[in-house]
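Chemist: sequence plus predicted model, see below.
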Amino acid sequence: NYLTDRKLEALEGGVRSPYIYLQERPSLQYAPKDIHSLKPPTVYSMILPFAPRSGSHIARPLSRALSSPLVTLTSTVSHQEPISISKQGATTGLAYDSAMQSHMCTCGTNDSHPEHGGRIQAIWNRLQETGLAHRCHALPSPGRASLEDIQSCHSEAHTFFFGSQISHQNINLRKLGELPIKNFVRLPCAGLGVDSDTTWNEVHTWAAARIAVGCALDLAFKVAAGELRNGYAIIRPPGHHAEYQQAMGFCFFNNVAITARQLINKLNLKKVLIVDWDVHHGNGTQATFYDDPRVLYISLHRYDDGSFFPGTGAPFVPF
């Protein structure tokens, strides 16, 4: 099957986006059906064109790519009893909350949406089946990240707009007017999105996005405190495309950027390394830390002279 739309070609490359102590976006387990025949989205109200803060130009029309065949690896891991956790015997932590699955398109189907709750559920189930989960420490859900934590990397308007139910918001309209998005796009499936591929569900998306940030923060701080040796966060929505006040590419809040910023702010860390090997450039993460010497961001991605989403991340050529 062809994988279409600007993020679908990302799914050809296996395991996704590990950052700092966690992996933000594991690979898709189920390839969506061909949606080339779908009509382009019609504008539900008004949305401004995407101009990445970290790039020098607006992304050109995006290339399409075939997905790789789904490969199933045979497990050689034996089932073991859960490992106890202590300062002396720290182990690998697993951060997960099934509530993040509730973020889904209002159309009610995942057929044309490659980023959906089944992704993290499949990963969690696989960890259980292979016995890997029993060799790790499953962390209780910390719940939603605070709005204050999120505002360490996003504007107040962006944080409240995507971090609370819109119908219940009490936000300064002048600040809300600063956001690139003025309303939502009607998707080909009849659902709503903040752009042509990033679905929005007023009831559930805001909470799932904050839980994803909360899981990343909780895991990273436990690793930093020595309670865990390392950790793996199975979270969604993802985050590395989210900019200061721009949601895009399935991302609302930049989970990893917020986590790194809070580790620096609260623990006074001097150096943080973020390694991103998603097939797409993490424009949001780069933009967040471009002028911060405490954070080294390394992105391994496909560029194609700017024709591959998001059109940023050109190789640096010194003069």
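Modeler: Nice, I can see it. Small disclaimer: the values here were computed from a predicted structure and weren't measured.

Chemist: make it CA atoms for all contacts and neighbour counts henceforth
Modeler: Fine.

Chemist: which parts of the stretch 151-300 of the chain are strands?
Modeler: Secondary structure of the stretch 151-300 of the chain (DSSP state E, counting those that start in this stretch): strands at 185-186, 192-193, 230-233, 272-276, 295-299.

Chemist: can you put those in TSV and add mean neighbour count and distance to residue 117?
Modeler: Output for these, formatted as TSV (neighbours: other CA atoms under 10 Å; distance: least, CA to CA, whole Å):
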stretch	mean neighbour count	distance to residue 117
strand 185-186	22	21
strand 192-193	24	16
strand 230-233	24	15
strand 272-276	18	22
strand 295-299	18	26
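
Chemist: do you know how far residue 306 is from residue 128?
Modeler: Per CA to CA, to the nearest Å, residue 306 is found 40 Å from residue 128.

Chemist: could you pull out the buried residues of stretch 152-166?
Modeler: 152-165 (16 or more other CA atoms under 10 Å).

Chemist: second one coming, line it up with the first:
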Amino acid sequence: MEEEVDSDGQKRYRTAVSYDEHMSSHFHSWKEDFTEKPERFTETIKRCKKYGLLERCKYVPSRLATEEEMMVYHTKELIDILEKSQFLPLEEMRKLSRLYDYLYFHKDIYNNARLALGCTIDLVEQVVTGKVLNGFAIVRPPGHHAMSNEFNGYCYLNNVATAAKLAIKNHGLKRILILDWDVHHGQGIQYCFYDNPNVLYISIHKYLDGKEWPYLRESDYDHTGEAAGVGFNVNIPLNVVSIYLI
């Protein structure tokens, strides 16, 4: 993450970072002790600042993703639901949340989801156009469970899938690797590119023979893609959890 200097004496960074402090308002509205809380964002920022990492990177300013960008993967109907959710009374938010699996709305979620997507898109753009070698988007809410027409698992807009689709559309990329290393399988990304040979999706996730959320048969190793995308979807399901006592 060290900076270099070009022939004009200007700083040239190898690594970019994008985030927005407003994302610290991402939380579960009616369960303060729930795992989805501001600290999942603020502690990451705090840790990076402690080691002086942020100032060594090129900062990519945050912005709200446009409706056109959101619709690269998501339906207009889903986006409309997300937009309207910010104005609902708390009880109506709770009712809406129950329509989805592990999904909780609050008044800032529409803008936070758009910020997370906007940051991710612009960070990928920096890398694809050669302005930096790599980058880190520190964003909440996450996105890999979100599907084209359904919110899911704390995810509202699929940040990575959308950014990858835009990179293909705008730059004609034909070889993209998405490595998803998480406790849970990112089915939203898998569904997005399941028949696409331009994207190799690799997911390493806890599976426990289907007993781990999201409890999907297609999260197993033998789901490898379809049509032209056969072989471009690689699931590495972890079926055994070992606990070592020292």
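Modeler: Now that the structure is in, tell me what you want to look at. It should be emphasised that the depicted structure is a prediction, and the values quoted were computed from it without experimental measurement.

Chemist: what does residue 154 of the first structure align to in the second structure?
Modeler: By TM-score structural alignment, residue 154 of the first structure lines up with residue 74 in the second structure.

Chemist: and its match, how far is that from residue 115 of the second structure?
Modeler: For residue 74 of the second structure relative to residue 115 of the second structure (CA to CA), the value is 16 Å.

Chemist: and for residue 194 of the second structure?
Modeler: 27 Å.

Chemist: next, name the residue at the spatial heart of the second structure.
Modeler: residue 143 (3.5 Å; CA atoms, centre = their mean).

Chemist: how about that residue, what does it touch?
Modeler: 154, 155, 156, 157, 158, 159, 160 (CA atoms under 8 Å, 6 or more residues apart in numbering).

Chemist: repeat for residue 147 of the second structure
Modeler: Applying CA under 8 Å, 6+ apart, the residues near residue 147 of the second structure are 74, 157, 158, 187, 188, 189, 191, 192.

Chemist: corresponding residue for the fourth one in the first structure?
Modeler: When you say that, I think you mean residue 187 of the second structure. Match for residue 187 of the second structure (TM-score structural alignment): residue 283.

Chemist: returning to what we had before: can you tell me what the residue nearest to the centre of the second structure aligns to in the first structure?
Modeler: Under TM-score structural alignment, residue 143 of the second structure pairs with residue 239 in the first structure.

Chemist: is the nearest residue to residue 54 of the second structure once chain neighbours are set aside in a helix, a strand, or coil?
Modeler: What sits nearest to residue 54 of the second structure in space, not counting adjacent residues and going by CA to CA, 6 or more residues apart in numbering, is residue 48, at 6.2 Å. Classification of residue 48 of the second structure by DSSP: H, G, I helix; E, B strand; the rest coil places it in helix.

Chemist: go through the second structure and flag its longest helix.
Modeler: helix 109-128 (DSSP state H).

Chemist: wait, what's in contact with the equivalent of residue 294 of the first structure over in the second structure?
Modeler: In the second structure, residue 294 of the first structure lines up with residue 198, judged by TM-score structural alignment. Shown in contact with residue 198 of the second structure (CA under 8 Å, 6+ apart): 173, 174, 175, 176.

Chemist: cool, and residue 93 of the first structure?
Modeler: 136, 137, 138, 139, 219, 228, 229, 230, 231, 232.

Chemist: what's the closest of the residues you listed to residue 176 of the first structure?
Modeler: Nearest to residue 176 of the first structure, judged by CA to CA, of these is residue 219 at 31.8 Å.

Chemist: how about the contacts made by the closest one?
Modeler: Here residue 219 of the first structure is in contact with 21, 22, 93, 94, 95, 139, 231, 232, 233 (CA under 8 Å, 6+ apart).

Chemist: list the contacts for the equivalent of the fifth one over in the second structure?
Modeler: Taking TM-score structural alignment, the alignment pairs residue 95 of the first structure with residue 18 from the second structure. Taking CA under 8 Å, 6+ apart as the definition of contact, the neighbours of residue 18 of the second structure are 59, 60, 61, 62, 119, 120, 123, 136, 137, 138, 139.

Chemist: okay, those in TSV with distance to residue 96 of the second structure next?
Modeler: TSV is the format used below for those (distance: CA to CA, whole Å):
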residue	distance to residue 96 of the second structure
59	36
60	34
61	32
62	28
119	27
120	27
123	32
136	32
137	29
138	27
139	24
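
Chemist: out of the residues you listed, which is most surrounded?
Modeler: Ranked by neighbour count (other CA atoms under 10 Å), the contacts of residue 18 of the second structure have residue 120 at the top, with 30 neighbours.

Chemist: which one in the first structure is aligned with that one?
Modeler: In the first structure, residue 120 of the second structure lands on residue 216 (TM-score structural alignment).

Chemist: thinking again about what came up before, excluding sequence neighbours, find me the nearest residue to the residue nearest to the centre of the second structure.
Modeler: residue 158 (4.1 Å).

Chemist: map the one you found across to the first structure for me.
Modeler: Using TM-score structural alignment, residue 158 of the second structure pairs with residue 254 in the first structure.

Chemist: and for its match, the neighbour number?
Modeler: 27.

Chemist: tell me how far it lies from residue 304 of the first structure.
Modeler: Taken as CA to CA, the span from residue 254 of the first structure to residue 304 of the first structure is 24 Å.

Chemist: picking that back up, of residue 306 and residue 128 of the first structure, which one has the most company?
Modeler: residue 306 (20 against 14).
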